[in-house]
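> Sharing a model prediction with you, sequence too.
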Amino acid sequence: MRVFGIAGHSGMGKTTLLEHLVPALQARGLVVSVIKHSHKDLDMDRPGKDSYRLRETGCQEVLLMGRRRWVLMHELSEDLEPPLAQLLDKLQACDLVLIEGFKQGDFPKLEVWRAALNKSPLWPTVPGVMTMASDDSTAPFGMPVIALADITRIANFIVEHAEMHNASLNP
C-alpha cells in the first residue's frame, strides 16, 4: 500500500481534484482508497435509525452492513483522534491511498492552491509538499507547479512519488 497526500486550505478544491484523480488512477489498473480528515463533527447516522439507537447505547463501534456497502462507526468520545497509521491499517488491501488532510503527516504531498482565494500557500510550514497544483502557473512558489486541470500529469506525479505505507507515519 502506497500513500500520497493532497493538502491545501479549505475551499481550494482538494476534493474536486480527488474526484478527477481517482478515476484516472483506476484507469491505470490501480485500486485506490481515500482517507479524508475533517475538523468538523461528523455524523453519518440519523436519529431514529437502528444504528443511531445502538450507538446511543454506548457502543464503542457499530458496523452497519447493507446490500451494497458497509460502514464502521467508531466513537472517539473524549479520546484523541487516532494516528494516520492506525487508520491506514483499517483499510483493505489496495495499491494507493490518497490522503486529504493530516497536513502535518510525514508523507509526500501535493498542495492545491487557487489564486482567487487569496491565501498564502501551506508548503513552507507543512512537511512533505513536493509540488503545487494550481490554476496560476505564474505564482512564485519556489517549487514545481502543475496545472490544476492537468489530471494526467498530476496522476503521473502521484504514481511516481507515492511512498510505501509504514507504521511511522505521523498525524
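That came through, no problem. Numbering: from 1, shown residues only.

> rest of the way, CA atoms for contacts and neighbours
OK.

> So which residues of the protein form strands?
2-7, 32-36, 61-65, 70-74, 96-100, 109-113, 129-134, 145-147, 163-164 (DSSP state E).

> Show me which of these has the highest average neighbour count.
Of those, the one with the most neighbours on average (mean count of other CA atoms under 10 Å) is strand 109-113, at a mean of 26.

> about what we covered before: between the strands of the chain, which one is closest to residue 13.
Proximity to residue 13 (CA to CA) singles out strand 109-113 among the strands of the chain, at 6.8 Å.

> Show me the contact partners of the closest one.
4-9, 12-14, 121-123, 128-135, 148 (CA atoms under 8 Å, 6 or more residues apart in numbering).

> Can you give the distance of it from its chain's centre?
Here the centre of strand 109-113 is set off from its chain's centre by 11 Å, with CA atoms, centre = their mean, to the nearest Å.

> Same question for stretch 105-113.
So, by CA atoms, centre = their mean, the centroid of stretch 105-113 is 10 Å from its chain's centroid.

> end-to-end on that stretch?
Start to finish, the residues bounding stretch 105-113 are 19 Å apart (CA to CA, to the nearest Å).

> about what we covered before: out of the strands of the chain, which is closest to residue 24?
For residue 24, the closest of the strands of the chain is strand 32-36, at 10.2 Å, according to CA to CA.

> Report how many residues lie close to residue 66.
Per other CA atoms under 10 Å, the neighbour tally for residue 66 reads 8.

> before we move on, the earlier item: next, format the strands of the chain as a markdown table and append distance to residue 24.
Compiled in a markdown table, the strands of the chain are given as follows (distance: least, CA to CA, whole Å):
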| stretch | distance to residue 24 |
| --- | --- |
| strand 2-7 | 15 |
| strand 32-36 | 10 |
| strand 61-65 | 29 |
| strand 70-74 | 25 |
| strand 96-100 | 13 |
| strand 109-113 | 16 |
| strand 129-134 | 16 |
| strand 145-147 | 16 |
| strand 163-164 | 19 |
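
> Against that first model, consider the following:
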Amino acid sequence: MGCIIQVVGKKDTGKTSAIERAVKILKEKGYSVAVVKHSHHEIDIQGKDTYRFWEAGSDIVIFNDSKCVMFYRCNLNLLYLLPVDIILVEGYKDLELGKKIEIHNPTEVDEISRKIVSEAENCNKECNLIINGKKVECDDPLTVLLYNLLNYLKIRELKIES
C-alpha cells in the first residue's frame, strides 16, 4: 500500500529540504507519510539510558517523551510494512527501494519537492482487504499494517481457526 520514493544526491544538495517541503504538501493533502533517513552518524548518545539498554542487548528500546522513538535492529524490508500511504527515503543511493529521484544542487529543491508529490499522488495506494467476508477500509494503521504484511508475504487468503 505504501509508495516508496527515494531522494538521493550528494551532501548539501537539498535532499532534506526537498523532502521536508514534500511532506508538508502531502500532509496538507491528507496523506500519511513516513520518512527514513540514511545516516553515517549515531542517533543514540553514548552513556544515556537508551544507549545502555541497547548495548546490554535489548532487541527493542523505546524512548517516549512527547514524541516516541524506537531503536530496533531493523532490516530495510520492514519499510514495506510501514502503515502509511507514502514512504520517503533520504539516501541509500546504492539500493533500489522505490522510485528514485536525484537532486544535484539546492536550486532544485522546489522542482524536486513537486516531483516527489507528483510521484506520490500517482502511486497505487489501493487496499483490498476482506475480513470475515466483508470489505474493510484501510483507514487505521493496524489494518494498513496487516494489509502490507499480507501483501509483502504474497498471502492472498488467510483463515484462522480457533
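That came in fine, so what should we check first? Treat the numbers as computed from the prediction; the structure is a model and nothing was measured.

> mean per-residue distance, the lengthiest helix in structure 1 to structure 2?
For structure 1, the helix with the greatest residue count under DSSP state H is helix 14-26. Superposed on structure 2, helix 14-26 of structure 1 shows a mean distance of 0.9 Å to its aligned residues (mean CA distance after the TM-score superposition for structure 1).

> Report the angle between that helix and strand 129-134.
Using axes from the mean of the first three to the mean of the last three CA atoms, to 10 degrees, the inter-axis angle of helix 14-26 of structure 1 relative to strand 129-134 is 110 degrees.

> now for the strands of structure 1, which one comes closest to residue 87 of structure 1?
Using CA to CA, the nearest of the strands of structure 1 to residue 87 of structure 1 is strand 32-36, at 8.1 Å.

> In structure 2, which residues correspond to the closest one?
Aligned using TM-score structural alignment, strand 32-36 of structure 1 spans residues 33-37 in structure 2.

> Have a look at how far, on average, the matching stretch is from structure 1.
Stretch 33-37 of structure 2 sits 0.9 Å off on average (mean CA distance after the TM-score superposition for structure 1).

> For the residue opposite residue 115 of structure 2 in structure 1 once aligned, which non-adjacent residue is spatially closest?
Alignment note (TM-score structural alignment): residue 115 of structure 2 maps to residue 154 of structure 1. Ranked by CA to CA, 6 or more residues apart in numbering and with sequence neighbours excluded, the top spatial neighbour of residue 154 of structure 1 is residue 146, at 6.8 Å.

> Okay, that neighbour and residue 162 of structure 1: tell me how far apart.
For residue 146 of structure 1 relative to residue 162 of structure 1 (CA to CA), the value is 16 Å.

> Next: residue 62 of structure 1.
In terms of CA to CA, residue 62 of structure 1 sits 32 Å off from residue 162 of structure 1.

> go on, residue 154 of structure 1?
12 Å.

> Comparing those two, which shows the higher neighbour count?
More crowded of residue 154 of structure 1 and residue 162, by other CA under 10 Å: residue 154, with 22 against 19.

> could you measure the more buried one against residue 24 of structure 1, distance?
As judged by CA to CA, residue 154 of structure 1 and residue 24 of structure 1 stand 10 Å apart.

> Also residue 17 of structure 1?
11 Å.

> repeat for residue 13 of structure 1
Where residue 24 of structure 1 is concerned, residue 13 of structure 1 sits at a distance of 17 Å (CA to CA).

> before we move on, what about residue 149 of structure 1?
Distance from residue 149 of structure 1 to residue 24 of structure 1, by CA to CA: 13 Å.

> which one of the two has more residues nearby?
Between residue 149 of structure 1 and residue 24, residue 24 has the larger neighbour count (other CA under 10 Å), namely 17 against 13.

> In contact with that one, which residues are there?
151-152, 155.

> Apply 10 Å and report the result again.
18, 30, 151-152, 154-156 (CA atoms under 10 Å, 6 or more residues apart in numbering).

> what's the answer for residue 6 of structure 2, then?
15, 19, 35-37, 87-93, 95-102, 116.

> again, 8 Å this time
Contacts of residue 6 of structure 2 (CA under 8 Å, 6+ apart): 88-92, 97-101.

> now, among the contacts of residue 24 of structure 1, which is nearest to residue 90 of structure 1?
Of all these, residue 30 has the smallest distance to residue 90 of structure 1: 18.8 Å, by CA to CA.

> correct me, but that closest one touches residue 97?
No. At 10.2 Å, residue 30 of structure 1 and residue 97 do not qualify as touching, with contact defined as CA atoms under 8 Å.
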